[in-house]
Each structure stands twice: as structure tokens, then as C-alpha cells.
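1. I'll drop the sequence and a predicted model, then ask my questions.
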Amino acid sequence: MIWILLFVFVSYGMIILGFAIKIKHAGTFDNHTRAHRNRFTVIVPFRNESKNLPRLLASLATIDYPTSNWELILVNDDSTDNSLEVIDQCLRSYQISNVIIINNLRATASPKKDALQTAINKGTHNWIVTTDADCYVPTQWLATLDAAIQQEQPLMVIMPVAIATTAQPTLLTAYEQLDFLSLMGATAGSFYFGLPFLCNGANLAYDKDAFVKVQGFANNDHIASGDDHFLLEKFQETFKNKISYLRSPDAIVTTQPQELWSAFIAQRTRWAAKSSAYTFWFSKLMGLLVVSVNLMSGLGLIYLAFAKAETQSLIIIALLLKIIADGILIATEAQFHKKLNYLKWYPIVMICYPFLSTYIALKSLTSSYQWKGRYYTK
């Protein structure tokens, strides 16, 4: 049994270290393109986001890209707060003119996918760019994306996302930062490995004609989340060599941290709930490996107090493999995102992570969850 544990941990460690090595060798994107050629439809679904929309719209107002080459579609997903009034005030204050506000046309069990599909049908440009209402974007966001498309000719572009920093870090904010850096590392590393299996709809772009060719969100619109992941799987199957990863500081979209542990767990449960419907073999493998390693890590930490000396040594070796591999990948991303200061939290987060991660994985398989005031069941 111990040797099986070691095999699993060695396999996991090799893959995670492979991600980190590939990221280091890849470097960052060099934007040497000056002419703006592509046209973008930026889509932002929102539901009760009056608190966050001013920040997003303020950032979009500073976009350094010709307004004739991009449009913004805001999709109201049945908001019950004063989001529309806030949007109206912001548009007048920031003098943003290339904006369309529409209502979500519900057709499936996934409000987010419906909102995106509604906007895609309404959009006039051939490149779709998605972000979320609780995000803000950098000034050179679209210019950098345009350059990457010109240089690499992809049909989908995966881009990095960061969690906003807080003035006084807590265990929750540190845990979320390191957890998200790990996800971003796996996102970038798996792409450079030739097996992209993660992306984030808060910063994703794809060709509209290609979206139509892969039938968009069809066949997975019964799942509440996963508008990004399942679309990536479809592009991976149909346009395998036409997916790019845009690793540039000028392409990082920043999202807001969760303020409560309950909100964080609900968010992660929603993300994990779609995993049983993955079709890409590497997605399934990584999902199984991550759950297995975290479950074994938690049990191993508990069992250390009771095991014999020889068994304790093997457990410690296995745990060290995970700690070192994860630490290197997280440190690689922390350097890119300029968040090295969060690494001091790594020891305590490392102890908590196996237990919380396993709890969320089990919860996603057995429980319903609430998000944006809506309840979703398995």
C-alpha cells in the first residue's frame, strides 16, 4: 500500500515539476506588433454586481485600443439590485460609448452559458473576449491580445487571471492567493506541456466562427458552470494546434478575493462540480491525481503519529515530494504575478490544503450549492 502511495506521489510530483520547468523555458510574450487589426466583442454577464461594476467599467474606459475595433456587451442576468443604474452612471462618467446592455435569454440550466450565448448572437465582431463583472482589466489588454493573435494565428487564447491583493492578508486571503497561483501554474504549464486542460472564463478569447463550428455550449449546458472548461475541451478536440496561452503582465485580468470562508468554499465547490463531466483524458487524469494526492496527504499527516518508523519515513518522503513540487510551481507563478510575499504563508497553507481540498471535492460530488442567489443541485 505504501509503495502505491509513493508511485502516486512521484507521478504527481513529476507532472507538477514538468509544468514549472516548461513555464520557465517558455518565458513571457513579447509584443512587437504595432498595427491593430482584430476586432473584439467583450462580453460581461452580471447579476447583482453594483458593488463591482464601477471598478470594471473604470478599467475598460482606459483600454488603449481603437473604440471602432471593439464593443462591450453587458448581459443583465436578472439582477435585483441597482446594477443598471450604476452602469448608467458609470457610462456617463467615463464616457464609454461602444456599449450594448441586453437581458439574458434563459434557455438552459446554465445562466452563465445562456448569457454568453445571448451576447455572442448579438455581437458584431469575430473575436469573442469574456471577463467577469467582479474583475478589472489592464490598459494594454486588447492590444496585447491583438498582437498575440497576429503573431500566432490561434482560434482560442487562454489568458492569466490574478486575485486582487488585500492590505492586511489573512489565512483566507493567503490560502486563496496560493491556491489560485497553483491553478494558474497548472493552466500555463499544461499548455506548454501540449495538454491544456484548464482555462478561466474571466480572461478568455476565441474566434466566433470556431465557436459555432464546435457547437458552442451544446451538450454541456445542463451543467451550471464550466462555460470555459468544456469549450476548451471542444477546441482541444477540433482545433488542437490552434490554442495559445498569452503569458504577459499586460494580459492579466484581476478578480476579487472571497471575503468569507463560506463564499470561498461555495465558489470552489461550483468549480469542482463540473469535473465528473470532463471528457479530455488529461483532465480526468489530473483530477484523479489531485484528489488522490490530497486525500492521501491528509490521511498521511494523521497517520504519522501512529505509524512505525519505517512507514513514517516513507510517508514523509511522499509528503515532501508534494510540498516541493507544489512549492516550485507556486513560486514560479508568484514571481510572474509579483506575489512572492505570499510564499511565507505556504507552510500553514500546505498543512490545511489537503483537508480543505478533499472536503470541497467530496462536497461537489454529494451536495447542492448556492451561487449568486441561486441553488444548484447535483
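-> That came in fine, so what should we check first?
2. make it CA atoms for all contacts and neighbour counts henceforth
-> Will do.
3. got the contact list for the residue most central in space within the chain?
-> With distances taken as C-alpha atoms, centre = their mean, the residue of the chain nearest its centroid is Asn200 (3.1 Å). By C-alpha atoms under 8 Å, 6 or more residues apart in numbering, the contact list for Asn200 reads Ile158, Met159, Pro160, Val161, Asp228, His229.
4. put this beside the first:
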Amino acid sequence: MIILEIAFYVFIVTVGIQLVFYGIIFNSLPRHQSVTPHQKNISVSVIICAKNEADNLRTFLPSIMAQAYSDFEVVLINDNSKDDTLEVLEHFKEKHRNIKIVNVKPIEKFWGNKKYALTLGIKAATHNFLLFTDADCKPRSRYWIQEMSSHFTNEKTIVLGYGAYEKVKGSFLNKLIRYETFLTAIQYLSYASLGQPYMAVGRNLAYRKEQFFEANGFMQHMHLKSGDDDLFINQTATASNTTICISKESFTESIPKQSIKDWTLQKRRHISTANYYKLRHKIFLASFYCSQLLFWLLAIVLMSFMFQWKLVLSLIVLRFIIQLINLFLASKKLDENDLPFLSPVLELFLIAFQFFIFIKNMISKPEYWK
């Protein structure tokens, strides 16, 4: 059948594209040499924006304050919280001299906009070197600030880190969330190591204060509710000013969503910002996703009709071998050793989930960051 012949040749091209991604592009992360930089004693401002995060702050803020670093302040931004967030922040400030509180009152123009709150926090920061994380995050070690800040140089003004999610035993949703986070990190860290940085996650990101003001802050995308991390990096990061930090002591860990509904809302906000990436980055990301989708669809169709099944099966096996090898190597770097072995199943669910999100965002747009 002519349709199956066309599908067969498209499948060959699709497998080739997938091999380029997994075998070459994403292989740059496992090959990345983590050179231990000279430890610097630069002054660092850790910035945390909190909205209705009283319980998480009680739990995770102590791990920030216990960092083994000589000169840092913590700028805590209360973004018009309705719970006890401000009271919790004031309680910590009574115990720690290096805490600064920024209490944000809403204004009509920037109502519910995290970027407005972050801008006020950045302006209030004492130091030029800024390190960002979230209220529901904790560093995995006491050397998080030291590891991330040590990668700053005269040229490197942006440092991309890895923000993992906590493992929940026996939860398939948790593995799916962590796999999506792991795969996203492989992409943005690999591209950054190849000189094409395009995004970061606000759970673990550092840049100079002057970098923020030189880029005119978030003004290019202030009208969007999301993107304080990925859109800002997409706008400002270059091969010359960006580096990555993937030492295990530099990782942060967050609480994952507990329901598919909450995770869907979170990912809708995140994915909606990709439309505003630079064209070449959108092409990279779309090519990877489309090749994933086509690989599964065409593999199922061709094998169902047993069309050139020996060759098709060989290509399927080859693609999975290359994928698993590189995911396994990347998992060693990012300390996600339990994920590669489940990748075929997790990948299939993730493709379907992302397609659902894409359709959902076409119908309606997510509004607020919380």
C-alpha cells in the first residue's frame, strides 16, 4: 500500500531525527565536564517569592538559613498572601539578621503578577549576585549557595541549575512528574552546554543583578503571568554569558503536585510561555516533540500491519537503545537513577499529556501564577 510505504519512509526519517537528539544533542550533558571552579566568597542575595506559602516556609526556610556560606542575605517576598506567610517571614527575621522582607501590595496594573513582586525583591537585594529558588524548595546540601555562586566569572553572568522533585514511593504520577522534569532538564542543560541556552527553572537559577537591569527586567513579557525564569533566560542568555552547574551539591528539591489536576494547571502555565521563545528554540523543541509523537504513531501503525516489520522493529530497538543509554548516563549526572528504566512507558504517557495540554491551552489561557 502506498500509504504504508510513505509512512515507512517518514518513520525512517523520524528515527533519524530522534537519534540526533538522543545520540548527539542530549549526549552533551553526560559528556559535560564539571570542572570544579575556584571557590569565591562573593556576596549573594537569595531571593524567594512566596504567595500563601506559610507551611512550606516553616518547613524549608531553615535549610536556606543553614547554608554553609559566609556572606549571604535572604530576600523574602510576600506577594499579597492571604494566609500567615507574612507572620512566618517576620518570625524568621527576628532570628536571623541576614533576612530582608519585601511585602508586596497589589496594584491594578500588575494584579496577580509574580514578575512585579520579583522585580521589587530584586531591587531590594543588597548584593549583585542573585540566587533564586521557590518557597517549597530545599537545597539538597549545605553547599548550594557555594556551588552555584562559584560558577560566576567575569564573563559568565547566568548560572543554570537543576531543580528536582521529591520522590514519592509507589506513585506513578510522581514518576511521571519527575520524568518530565528530568527530560526538560536534559534539554535545557544540553542546549546550554552546546552554546544555545533557551530556558531555566526558577527553583534553581542565578544571575547578576546588573544582568536584570541591562535587560530592562521583565518588561518584554510583563503582560504574561508566567515566564519569570524561562522567558527571561530566553531573552538574555547567550553562549558567552551562560554556564551550567550540575554538581549534586548544587541541586534543589521541591514538593511535587499530588494530583493530576494540580499538575495540569502547573504545566499549562509553564507550556504557555514556549510560544514566546525565540524562533530557533521553538523549532528545536517542536522538532523533538513531533518526532517523538510520530515515532510512536508510525511504529504502532507499521507493526500493526507488519509492514517491513523486521526493519521497523530493528529501528525501534535501535532508537530505544540509544535513548536508554543516554538517559542512563544523564541520570547519573542528575541523580535520577530510577527513571531511565521506565522511560518507554513514561514517555508514552507524557506525549499524550503534553498533547492534551497543547489543545487545552488553545481553548483557554491560564491566568495567575497561584
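-> Here it is on my side, so go on. In this text, all values refer to a predicted model and were calculated from it rather than measured experimentally.
5. so the residue nearest to the centre of structure 1 sits in a helix?
-> No. Secondary structure of Asn200 of structure 1 (DSSP: H, G, I helix; E, B strand; the rest coil): coil, not part of a helix.
6. run a quick check on Cys137 of structure 2 versus Thr252, I expect a contact.
-> Yes. Using C-alpha atoms under 8 Å, Cys137 of structure 2 makes contact with Thr252 at a distance of 6.3 Å.
7. neighbour-wise, which of these two wins?
-> Taking neighbours as other C-alpha atoms under 10 Å, Cys137 of structure 2 and Thr252 compare with Cys137 leading, 25 against 22.
8. corresponding residue for the more buried one in structure 1?
-> Using TM-score structural alignment to pair residues, one finds that Cys137 of structure 2 aligns to Cys135 in structure 1.
9. which residues touch that match?
-> Taking C-alpha under 8 Å, 6+ apart, one finds Asn52, Arg55, Leu56, Ala202, Val253, Thr254, Thr255, Gln256 in contact with Cys135 of structure 1.
10. distance of the closest residue to it other than its chain neighbours from Leu53 of structure 1?
-> Leaving out its chain neighbours, the residue that sits closest to Cys135 of structure 1 by C-alpha to C-alpha, 6 or more residues apart in numbering is Thr255, at 4.2 Å. Note on Thr255 of structure 1: its distance to Leu53 of structure 1, by C-alpha to C-alpha, to the nearest Å, is 12 Å.
11. ok, now Pro257 of structure 1?
-> 15 Å.
12. same deal with Asn294 of structure 1?
-> Distance, Asn294 of structure 1 to Leu53 of structure 1, using C-alpha to C-alpha: 36 Å.
13. next, count neighbours for the residue mapped onto Val13 of structure 2 from structure 1.
-> Counting by TM-score structural alignment, Val13 of structure 2 corresponds to Phe7 in structure 1. When counting by other C-alpha under 10 Å, one arrives at 13 neighbours for Phe7 of structure 1.
14. same thing with Ile6 of structure 2?
-> 10.
15. and if you look at Gln95 of structure 1?
-> 10.
16. one step back: list residues touching both of Cys137 and Thr252 of structure 2?
-> With C-alpha under 8 Å, 6+ apart as the test, Cys137 of structure 2 and Thr252 both reach Arg203.
17. gap between the closest residue to Phe129 of structure 2 other than its chain neighbours and Ala239 of structure 2?
-> Distances taken as C-alpha to C-alpha, 6+ apart place Arg208 nearest to Phe129 of structure 2, at 4.6 Å, with adjacent residues excluded. To Ala239 of structure 2, Arg208 of structure 2 is 16 Å away according to C-alpha to C-alpha.
18. could you do Gln39 of structure 2 as well?
-> 23 Å.
19. which one's more surrounded, Pro257 and Leu53 of structure 1?
-> Leu53 (23 against 19).
20. aligned to the more buried one, what sits in structure 2?
-> So Leu53 of structure 1 corresponds to Leu57, using TM-score structural alignment.
21. give me the residues contacting the helix or strand where that match lies.
-> For Leu57 of structure 2, the host element (DSSP states H and E) is helix 54-65. For helix 54-65 of structure 2, contacts defined as C-alpha under 8 Å, 6+ apart pick out 74, 83-86, 88-89, 135-139, 142.
22. next one: stretch 339-348 of structure 1
-> Leu171, Ala174, Tyr175, Gln177, Leu178, Gly327, Ala331, Ala334.
23. now with 10 Å, please.
-> Residues outside stretch 339-348 of structure 1 that contact it (C-alpha atoms under 10 Å, 6 or more residues apart in numbering): 162, 165, 169-171, 173-175, 177-179, 181, 323, 326-327, 330-335, 349, 352-353.
24. do the same with stretch 356-366 of structure 1
-> In contact with stretch 356-366 of structure 1 (C-alpha under 10 Å, 6+ apart) are residues 179, 265-276, 287, 290-298, 349, 353, 367, 369, 377-378.
25. separate out the buried members of those residues.
-> Among these, those that count as buried by neighbour count (16 or more other C-alpha atoms under 10 Å) are 179, 265-275, 287, 290-298, 349, 353, 369.
26. in strands, which of the residues you listed fall?
-> Those of these mapping onto strands are Tyr369, per DSSP state E.
27. quick one, strands of the stretch 201-350 of structure 2?
-> For the stretch 201-350 of structure 2, the strands defined by DSSP state E, counting those that start in this stretch cover 205-208, 242-244, 252-254.
28. would you mind giving those strands as a markdown table with distance to Ser43 of structure 2 added?
-> Shown next, in a markdown table, are the strands of the stretch 201-350 of structure 2 (distance: least, C-alpha to C-alpha, whole Å):
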| stretch | distance to Ser43 of structure 2 |
| --- | --- |
| strand 205-208 | 11 |
| strand 242-244 | 19 |
| strand 252-254 | 20 |
